[in-house]
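Asks: Could you look at this predicted model? Sequence included:
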Amino acid sequence: MPLRELAEVRRGLTTGANHVFYLRREVAREHRLENRYLAPVVRSPFNGAPAPIAIAPGESPLVAIALPPDIALTKVPRIAAWLRDHEAEALATSAARREPWWALPAHPARLFLAKAYGPRFVQRLADVPMLADQRVYALHPRDGVDLVALAAVLNALPTALALESLGRGSMGFGAVEWTVHDALELPVLDVRRADSRTIARLHAALAGFARRPIEHVRLERDRADRNELDAAAMALAPGGELAPELWSALLASVALRDRYLLPIV
């Protein structure tokens, strides 16, 4: 089942001027920017560093200035002052093409598909809606699609193997990359076929390890919590007995890329 049948896939934010629109939390506090219009941002872990599936808003080190386009800047004087101080820089970038230039096209989501992959396959699930950086895609499940069950399937072995096998190798440094058009066609297990018991099992399996950092695939293979998630997901279609062979194929392919991957810093 192509992912587009289960979820709307949206590109993440392209601000044109990250240094203007993305702020570290301490900088936002220092300038006393109006918190109501600051939104936490989900980004890919730097250089493929270990990261958990689950992310809470307070765990994101960055916030974005997320103003609605029709707001009067007089209502947000401190953000307005920040924007005035950085207007010349922003208007020298692609941000100048927005109307108004300071209003980001924000589409908060809870589920995110990474754009590029090293030796880890992590699709993040937020506790509440957050904004997607341009290195991840925001997923909005379609009617009748259980959000957490979809997150479980996307973090399971069949999806990891599909991402590894069908991704583009043109990014360099041993990574594979997925364009938004590729992501629309990503083959995934259809969670709409799951009965209530299977949905509950997927929820429980994902919760079992969603908050621990995801390791290199060669280490994940032997994790009992990972095996439970894979078993729950692969119960949605025939072929569950092939899990060992699928793991071997995934590890062999990632091993070919390992020598080119940047070291974790």
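Replies: Arrived safely.
Asks: going forward, measure contacts between C-alpha atoms and count neighbours the same way
Replies: Will do.
Asks: For stretch 127-140, measure first residue to last.
Replies: Distance across stretch 127-140, first residue to last, is 14 Å (C-alpha to C-alpha, to the nearest Å).
Asks: buried stuff in it?
Replies: Applying a neighbour-count criterion of 16 or more other C-alpha atoms under 10 Å, one finds P129, M130, L131, A132, D133, Q134, R135, V136, Y137, A138, L139, H140 buried in stretch 127-140.
Asks: Can you give me the distance of the first one to T74?
Replies: Note on P129: its distance to T74, by C-alpha to C-alpha, is 27 Å.
Asks: what does the last one give?
Replies: H140 sits 33 Å away from T74, going by C-alpha to C-alpha.
Asks: List the contacts of the helix or strand containing L131.
Replies: Remark: L131 resides in strand 125-132, with elements defined by DSSP states H and E. Applying C-alpha atoms under 8 Å, 6 or more residues apart in numbering, the external contacts of strand 125-132 come out as 11-13, 39-43, 53-57, 106-112, 138, 148, 151.
Asks: for comparison:
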Amino acid sequence: MSSPGGQDGPVSGFGESAHASGPGKEAKARRLGQVFTPDPVADLMASLCIDDPDAEVFDPCIGEGALLLAAGRRLAALGNAEWHRQVWGLEVDPEALAVGRRRVAEAAGVEPEAIRVTRGDFLDLPPPSLGMPEGRLLDLELGGPAGESALCDVALMNPPYTRQERLALETKARGGALSRRAGLHAHFWMHLARFVRPGGWLGAITPSTWLSAEYGRELRAFLLKHFRIHFVIGFERDVFPDATVEACVTILEKRAGCTDAGAPPPVRFLSLSAGAEWLAAASEAAGRECDGEGPGYRLRVVPQAELVAEEGWNRWFLHPSTARAVRAIRSASAGRVPLEAAARIRRGLTTGNNRVFFLDAAQAARQGIEERYLRRVVRSPREIIGLDTESVAQPGLVLFPPGPDEGGSRAAEYLREQGVVTSAYLPTTPPEPAPLLFGYAVRARKAFFRNSAGLLASDNFFEVIPRRPEETSVLFALLNSVVAALHLEAHGRGQGRGLLKIQRYELAGLQLPDPARMDPVARRELEALGEELRQHPEEEGIRAALDYLVARLLGLDAVELRRAERELASARRVKSLSRGAVVKGREVEWTASPARPGQAERDAFHPAGEAIWGSGALRGAR
């Protein structure tokens, strides 16, 4: 994406990278949420959205031009030799805008002034009315005749990947029904819908979290109301190798209005393999009316009427047998409860200034800070060997600020020396340590830890506090079983690079056998297996016995649960592999279009390039 839009990873250029790297540029990219679109993704989006050579194509955040270039390739393949007259866009970053303008101009063989792009913040652009064709061309100095419609035929976007905490309050307010936790991409989506004519197409590559996150409910409802959803596309490998984000592509057709009675086509949830010919795979999948697999892809075909905003849509990417295993846990007939019914869940300690409030023992001694203000703390799951905090070799210390009447203490003096008075986040009274801990950012192990050492935990953990203390050992065993692991894999949010993040509400909804209604014999078995696992966490035989017992308590098949969990975990970890890595003897990296300097790149836009780029092979999807 770029400042609003972009691309990260290989892009077609002119014998050089279109976006040079460097500390300054990387810092700006982080600030603006820039993640630039790889060519294979851009071409996929353009081919799925554009089937008219005269289509007007708009990119609200062009970045360095990847999506406009892909639109040009597609329009040229459809026979439009002057495709540059059909594409236009905005970009807030002047440096990216200049690069994008130059690249599009060189590809079209025209002067940069002929390219209809300008600097601006898309979210500040007043829209035409949603679905109303009388919207007028906005004053973008694009050279269109006065009174020309502002509504485009196709919109392609890769919006900024900016955390919701960094959004201005006025931006959040403009989002209307959107959750305050929604990222900037959600605001772009709802705003961009107003610029697409009825019957037009919108293609977007965004973080995939909206598919499952609670904040995505309003966005899912909006899309169901205003669009026919043709494709939701996931990728075996991260498409942004240099960014920690898991992305998906969504292809939408705007309804003629809220009363559009036409039955929408089925939604195709398409999983694309690394190294596959994505255009060919999408073309083949577009012609299928039922679930299936083919070269480089796996497809689930779901009637749009079956999609509801209240339920996450990422489940439709699951293999049918895996989906059955996940559903089986939620529909188990045996007594089960959500974790929040058996335990309180709270976030670990946030300080607001870790450099000041987290210390090691030597620092605290050097500063002479009184022990009454200090508590032992574990800051990262990596500090815990095995499944018990008693293995933490050197716990850190957290400083709780002295009260206003304790200004003469050495602790207060230390804070003044650091330019700090207090913490807006730390409680005035240290909390009691929680019996169980969970590190909610998961890469390799999905582990719940016994806190035998009685340590406080940083905000890298969720603290689990059983409502009945006598159930701590049982819960420890249940939470380290395959039932919990499968729930976390299925309901957590992929963050890219193989990282899985669990939100509190996702953990709270974890379904487990009810300890309060459990048979005493089974309870004792669980406690014994949990203790064995605590002492020998690497023993596969103990884990297998635990999994079989918990599955039996829920009336489920442990073999199916373990297979499903392994499949999901393996698919997630593949994403963390570096480019060029090999999995089971096969190449998993995707390759971008080769760089084409000068005339060679212009040649790719000539209508004769139809044999390369295709000229309607994907129209069967419409």
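Replies: Perfect, thanks for sending it. The structure displayed is predicted, hence computed values, not measured ones.
Asks: where does the TM-score land?
Replies: Once superposed, the chains reach a TM-score of 0.78 (TM-score structural alignment, normalised by the length of the first structure), with 242 aligned residues with a C-alpha RMSD of 2.9 Å.
Asks: Okay, D190 of the first structure and A54 of the first structure: tell me how far apart.
Replies: In this structure, D190 of the first structure and A54 of the first structure are 22 Å apart, going by C-alpha to C-alpha.
Asks: So for the two, which sits in the more crowded spot?
Replies: Higher neighbour count among D190 of the first structure and A54: A54, with 22 against 19, using other C-alpha atoms under 10 Å.
Asks: What lines up with the more buried one in the second structure?
Replies: Following TM-score structural alignment, the counterpart assigned to A54 of the first structure within the second structure is D388.
Asks: Please look at its match and R534 and confirm they touch.
Replies: Yes - counting by C-alpha atoms under 8 Å, D388 of the second structure touches R534, with 6.7 Å between them.
Asks: Which residue in the second structure aligns with P108 of the first structure?
Replies: In the second structure, P108 of the first structure lands on P433 (TM-score structural alignment).
Asks: Inside strands: which ones of the contacts of strand 125-132 of the first structure?
Replies: Counting by DSSP state E, the part of the contacts of strand 125-132 of the first structure found in strands is R11, A39, P40, V41, V42, A54, I55, A109, R110, L111, F112, A138.
Asks: Can you find the partner of the fourth one in the second structure?
Replies: So that's V41 of the first structure. Aligned by TM-score structural alignment, V41 of the first structure pairs with V377 of the second structure.
Asks: How about D133 of the first structure?
Replies: With TM-score structural alignment as the criterion, D133 of the first structure matches S458.
Asks: So that match is in contact with G352, correct?
Replies: No - using C-alpha under 8 Å, S458 of the second structure makes no contact with G352, being 11.4 Å away.
Asks: Spatially central residue in the first structure, please.
Replies: The centroid of the first structure falls nearest to F112 when counting by C-alpha atoms, centre = their mean (3.1 Å).
Asks: Next, the contact list for that residue, please.
Replies: Q123, R124, L125, A132, V136, Y137, A138, L139.
Asks: please redo it, this time with the cut-off set to 7 Å
Replies: Shown in contact with F112 of the first structure (C-alpha atoms under 7 Å, 6 or more residues apart in numbering): Q123, R124, L125, V136, Y137, A138, L139.
Asks: mind checking how far L48 of the second structure is from V196 of the second structure?
Replies: 16 Å.
Asks: all strands of the stretch 451-600 of the second structure, in order?
Replies: For the stretch 451-600 of the second structure, the strands defined by DSSP state E, counting those that start in this stretch cover 456-457, 461-466, 493-496, 499-501, 511-513, 582-583, 586-587.
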